[in-house]
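> got a predicted structure plus its sequence, pasted below:
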Amino acid sequence: MKALVFDDERTIRKVLEKILKKEGLEVKTFESGINATDIIKKEKPEIVFLDISLQDANGMDILKSMLVMENRPYVIMISGHDEYNYLIEAMKLGAFDYIPKPFDIDKIRRVIKEIREILSAKTVSDSSEVDIVGKSPAMKEVFKIVGRASASNQPVLITGESGTGKEVIANLIHRYSNRSDKPFIAINCAAIPSGLIESELFGYERGAFTGADRSRPGKFQAADGGTIFLDEISELPLEAQGKLLRVLQEMEVTPVGSNKRVKVDVRVIAATNKDLIKLVAENKFREDLFYRLSVIEINLPPLRERKEDIPELVELFTKQALKIHGLKKGGFTEEAVKLLAEYDFPGNIRELKNLVNKLIAIYRDRPITPDLIQIQTGAENKNSFDWKEGIKKEVSEMFIQEKKNIYTKIIEEAEKVVIEEILKYTKGNISEASKYLGIHRNTVHKKIEELNIDKGRE
């Protein structure tokens, strides 16, 4: 491993040369920084120690010139200045680290060790140019339906938890359809105020409302010949649902403020993270629209049910993040990927992608090891969520059995469990239990009587 040192102080050069040679590096030192960029290109070092304030050159300018190098070395900026603004600027320009003078020799050794680990570490940062992956049985079934949907012009309803990638699947259907050379227009129904949803979808004529100083086509006209993706379709107001149904039946739109109907040729894909059948039963979603939209249904599994896809997804998102940040190296170690695969990801793919982007942005080209990933995994994660799932299940069963006073019964059961458990820990000591519970001891006595709690031995 080769290191170059650029510093106009002879003592600094000698000290660094001695330290680096002891660490087993081949070292060359330079007093001038005038030709530093050319020297670095010629020598192709793995590491460069660069003084910020050379007598004949600006270290920051040299650092900036290295940004375009194909195989950029790891740059450690050295300086007699310890102000935060120099540190921020250096890191912004891609420096690996910043070491103020006088040197902390142990710090230099740690930096060399880190770079060695980076150069030897295998990271998952290579993948093909795709935007969706999945080899799990659940995703194979999804891809089968995507293929069938692509061969049809029928409406598609995509369901699944928030963050499972519904828009990606909608885009995939469009890409493989005979409409792929036409527009794909995505609209989030929840993000548009209810008073504007019709004008957004169907367009409006000049003078249709205050501020409408010119006519404007809606999303359906913009998507003519292609596909329109209506995300969060459950949030569409009932009046707009009726108009959408007519568009699906007649394939024509009527802009707001106009009596003229405009023919459109649009494939509709809708998505929701809610139970539309339940909303239909509650008269919050039109039954006829539901059946019209759900000719083809695709249910996307949550990430916790397709954990075998996590390594591939990490690889994909890593490649994307490295490209965004202009990095040629970096990524997750195999151990880090295994750790991620143990996590349930309640936020699904969106949470995983955000986590990968965040870690790449922070650690850049350093290998991301398990100790850098701050998430709750494995059994701990399951325990933290199981109690909520238990309550959901209990509520569901009581609702199906048409039981009354569900709220009161659930709360009483929860109170009973909490008080009984604390009394176990305090060995029946009510005064001590009241401190942990945060309620008066008289209230604890009252609850014991009301809920028929066995207070154990006091």
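Now that the structure is in, tell me what you want to look at. Everything quoted here is computed from the prediction, not taken from an experiment.

> all contacts plus neighbour counts: C-alpha atoms, from now on.
Will do.

> measure the residue nearest the centre of the chain to Asn348 for me?
Of all residues in the chain, the one closest to the mean position by Cα atoms, centre = their mean is Asn354, 2.6 Å from it. Asn354 sits 10 Å away from Asn348, going by Cα to Cα, to the nearest Å.

> any common contacting residues for these two?
Here Asn354 and Asn348 have no joint contacts, going by Cα atoms under 8 Å, 6 or more residues apart in numbering.

> quick revisit: element containing the residue nearest to the centre of the chain, please.
In this structure, Asn354 sits in helix 348-363 according to DSSP states H and E.

> second structure for comparison follows:
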Amino acid sequence: MTRQRALIVDDEPDIRELLEITLGRMKLDTRSARNVKEAREWLAKEPFDLCLTDMRLPDGTGLELVQHILLRHPQVPVAMITAYGSLDTAINALKAGAFDFLTKPVDLGRLRELVAAALRLRSADGEELPVDSRLLGDSPPMKAMRKQILKLARSQAPVYISGESGSGKELVARLIHEQGSRGDQPFIPVNCGAIPTELMESEFFGHKKGSFTGAIEDKQGLFQAANGGTLFLDEVADLPLPMQVKLLRAIQEKAVRAVGGQQELIVDVRILCATHKDLAGEVAAGRFRQDLYYRLNVIELRVPALRERREDIALLAGIMLKRLAEGTGLSPAKLDDDALEKLKSYRFPGNVRELENMLERAYTLCEDDRITTSDLRLADSVPISENGEANLAQIDNLEDYLEAIERKLIMQALEETRWNRTAAAQRLGLSFRSMRYRLKKLGID
């Protein structure tokens, strides 16, 4: 069996020797280069499964080598070695396409983890990855996003997933995780807006028994649960500023300390995050730390809104209706032509989630397994024109219209916070008392 091979690029003999010995013990053959020129010569002569390169080299930079490998040998994962504390350099390397980075002095445990992850990714090259049945659509925006997901899955870089509510940001995060080197490790999603402020530190980092009232036993935090895998921070813009500071430190140090604990625990976690808010706008308004923003937003992936890919609506609707029929054991229903055209012209502020809810309701109401425009009840879905204005032609009663808007927004806030009423009230800028009144008025249980 052919041994896997790594290229080590560093102008310091001691570092090269340390890396050669460590990788040799991992049963890898190694080749060493002192500069960019020698590295390019090795790459031209032999195939490699991994490259480790220093940032500063006598005749150039590690970034130049990363770009060369991406262009000439895109299947080879590259990890950058940087000086301690040079996070800006590491982030630039990730943006340039590096798989991951290490800081000097090199932590051998971290090195072995990185090499193992890179080789798992390399061994999957050449396998045909099917289009995931959960990420449907043949429109140009969806085809482009699927390609981006495959590319991001090859990296360990933090990714900021932007997009409107209901567009499928968590699904995108899950696919990046599953198709990468951490796919067999935990994927831990957390809605940052649904955690009470006073419990955040304990939820993220865990706590020790007796560290506060109610701490009757040791508890593992989200970082510990995601160790080796991916932590997905949904609605990250909702984190309060004090928690943002602690999160930034955990990401930078790759270590956490439980509430009431004395020792830090090293954690190996890839961070993916999302929010429906404009995160750059939150930074400008002083509600989100700029340093954390730059640490999380190494690469941005935007999920298109449903109205930007209207050609996918027919496909999505057909598959959703088929699933509904399979779930109920009843015969499948079909959209008539007028109903489909109405869906294609609708703005869908709630995106794919709203389409699914609309079709479930229509499937229940329709007769003779045929869904008509009246079954869609688009008037209940807050009619909006293409320019974002209310469509007066479809409004019969102002009070009913306003109540429909209120109901829609409250339901959306409840769904996004997993029916945590306190968090939903905060999302809407309401007191809990006011939220309780509105739930009772609208008959929402």
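Okay, I see it. Keep in mind that what you see is a predicted model, and the values were worked out from it rather than measured.

> where does the TM-score land?
With the length set by TM-score structural alignment, normalised by the length of the second structure, the two chains reach a TM-score of 0.55; 259 aligned residues with a Cα RMSD of 2.3 Å.

> give me the mean deviation of the helix holding Asn354 of the first structure from the second structure.
Here the mean offset of helix 348-363 of the first structure against the second structure after fitting is 1.8 Å, by mean Cα distance after the TM-score superposition for the first structure.

> that helix packs against which elements?
helix 310-324 (3 or more Cα pairs under 8 Å, 6 or more residues apart in numbering; DSSP states H and E).

> thinking again about what came up before, the residue nearest to the centre of the first structure maps to what in the second structure?
Asn354 of the first structure maps onto Asn357 in the second structure, with residues paired by TM-score structural alignment.

> return the distance of its match relative to Asp380 of the second structure.
12 Å.

> okay, and the common contacts of those two?
With Cα under 8 Å, 6+ apart, Asn357 of the second structure and Asp380 have no common neighbours.

> ok so, going back, gap between the residue nearest to the centre of the first structure and Gly59 of the first structure?
In this view, Asn354 of the first structure and Gly59 of the first structure are 34 Å apart by Cα to Cα.

> how many residues are close by the residue nearest to Leu324 of the second structure when sequence neighbours are not counted?
Leaving aside its sequence neighbours, Leu324 of the second structure sits nearest to Glu360 (Cα to Cα, 6 or more residues apart in numbering; 7.1 Å). Neighbour count of Glu360 of the second structure, defined by other Cα atoms under 10 Å: 16.

> repeat for Leu171 of the second structure
12.

> that one maps to what in the first structure?
So Leu171 of the second structure corresponds to Val168, using TM-score structural alignment.

> and what of Lys147 of the second structure?
Match for Lys147 of the second structure (TM-score structural alignment): Lys144.

> what's downstream of the particular helix or strand that has its match in it, the next helix or strand?
Applying DSSP H and E as the criterion places Lys144 of the first structure in helix 137-150. As assigned by DSSP H and E, the chain's next helix or strand after helix 137-150 of the first structure is strand 156-159.

> by how much does that following strand deviate from the second structure on average?
Strand 156-159 of the first structure sits 0.6 Å off on average (mean Cα distance after the TM-score superposition for the first structure).

> helices or strands up against whatever helix or strand comes next after that strand?
The helix or strand immediately downstream of strand 156-159 of the first structure is helix 166-176, counting by DSSP H and E. Under the contact criterion of 3+ Cα pairs under 8 Å, 6+ apart, helix 166-176 of the first structure touches helix 137-150, strand 156-159, strand 184-188, strand 227-231, strand 267-272.

> how about those, which one is nearest Thr408 of the first structure?
Closest approach to Thr408 of the first structure among these is made by strand 267-272 (31.3 Å; Cα to Cα).

> what's the counterpart of Met320 of the second structure in the first structure?
Per TM-score structural alignment, Met320 of the second structure is aligned with Phe317.

> number of nearby residues for its match?
Phe317 of the first structure, neighbours per other Cα under 10 Å, totals 24.

> all helices of the stretch 251-400 of the second structure, in order?
Counting by DSSP state H, counting those that start in this stretch, the stretch 251-400 of the second structure has helices at residues 279-284, 290-296, 313-328, 337-345, 351-365, 373-376, 398-416.

> could I get those as CSV with distance to Phe232 of the second structure?
Below are the helices of the stretch 251-400 of the second structure laid out as CSV (distance: least, Cα to Cα, whole Å):
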stretch, distance to Phe232 of the second structure
helix 279-284, 16
helix 290-296, 11
helix 313-328, 26
helix 337-345, 32
helix 351-365, 19
helix 373-376, 34
helix 398-416, 14
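
> for Gly214 of the second structure, which of those helices is the nearest?
Of all these, it is helix 398-416 that lies closest to Gly214 of the second structure, at 26.9 Å by Cα to Cα.

> okay, and the closest one goes to which residues in the first structure?
Mapping helix 398-416 of the second structure onto the first structure (TM-score structural alignment) gives no aligned residues.

> and for stretch 57-72 of the second structure?
Going by TM-score structural alignment, stretch 57-72 of the second structure sits over no part of the first structure.

> so Leu23 of the second structure is in contact with Thr30, correct?
Yes. Counting by Cα atoms under 8 Å, Leu23 of the second structure does reach Thr30; the two are 7.4 Å apart.

> and for Ser374 of the second structure, the neighbour number?
Ser374 of the second structure has 12 nearby residues by other Cα under 10 Å.

> counterpart of it over in the first structure?
Aligned partner of Ser374 of the second structure by TM-score structural alignment: Asp371.

> Val256 of the second structure too?
The equivalent of Val256 of the second structure in the first structure is Val253 (alignment by TM-score structural alignment).

> so what's that match up against?
Neighbours of Val253 of the first structure in contact, by Cα under 8 Å, 6+ apart: Phe202, Phe220, Val247, Arg261, Val262, Lys263, Val264.

> need the contact list for the match of Met320 of the second structure.
Residues in contact with Phe317 of the first structure (Cα under 8 Å, 6+ apart) are Lys353, Val356, Asn357.

> nearest to Gly228 of the second structure, of the helices of the stretch 251-400 of the second structure?
helix 290-296 (18.2 Å).

> follow-up on the earlier one: could I get the contacts of Val253 of the first structure as CSV with distance to Ser177 of the first structure and neighbour count?
Formatted as CSV, those follow (distance: Cα to Cα, whole Å; neighbours: other Cα atoms under 10 Å):
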residue, distance to Ser177 of the first structure, neighbour count
Phe202, 24, 23
Phe220, 18, 28
Val247, 21, 18
Arg261, 27, 11
Val262, 24, 13
Lys263, 21, 15
Val264, 18, 19
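
> good, wrapping up.
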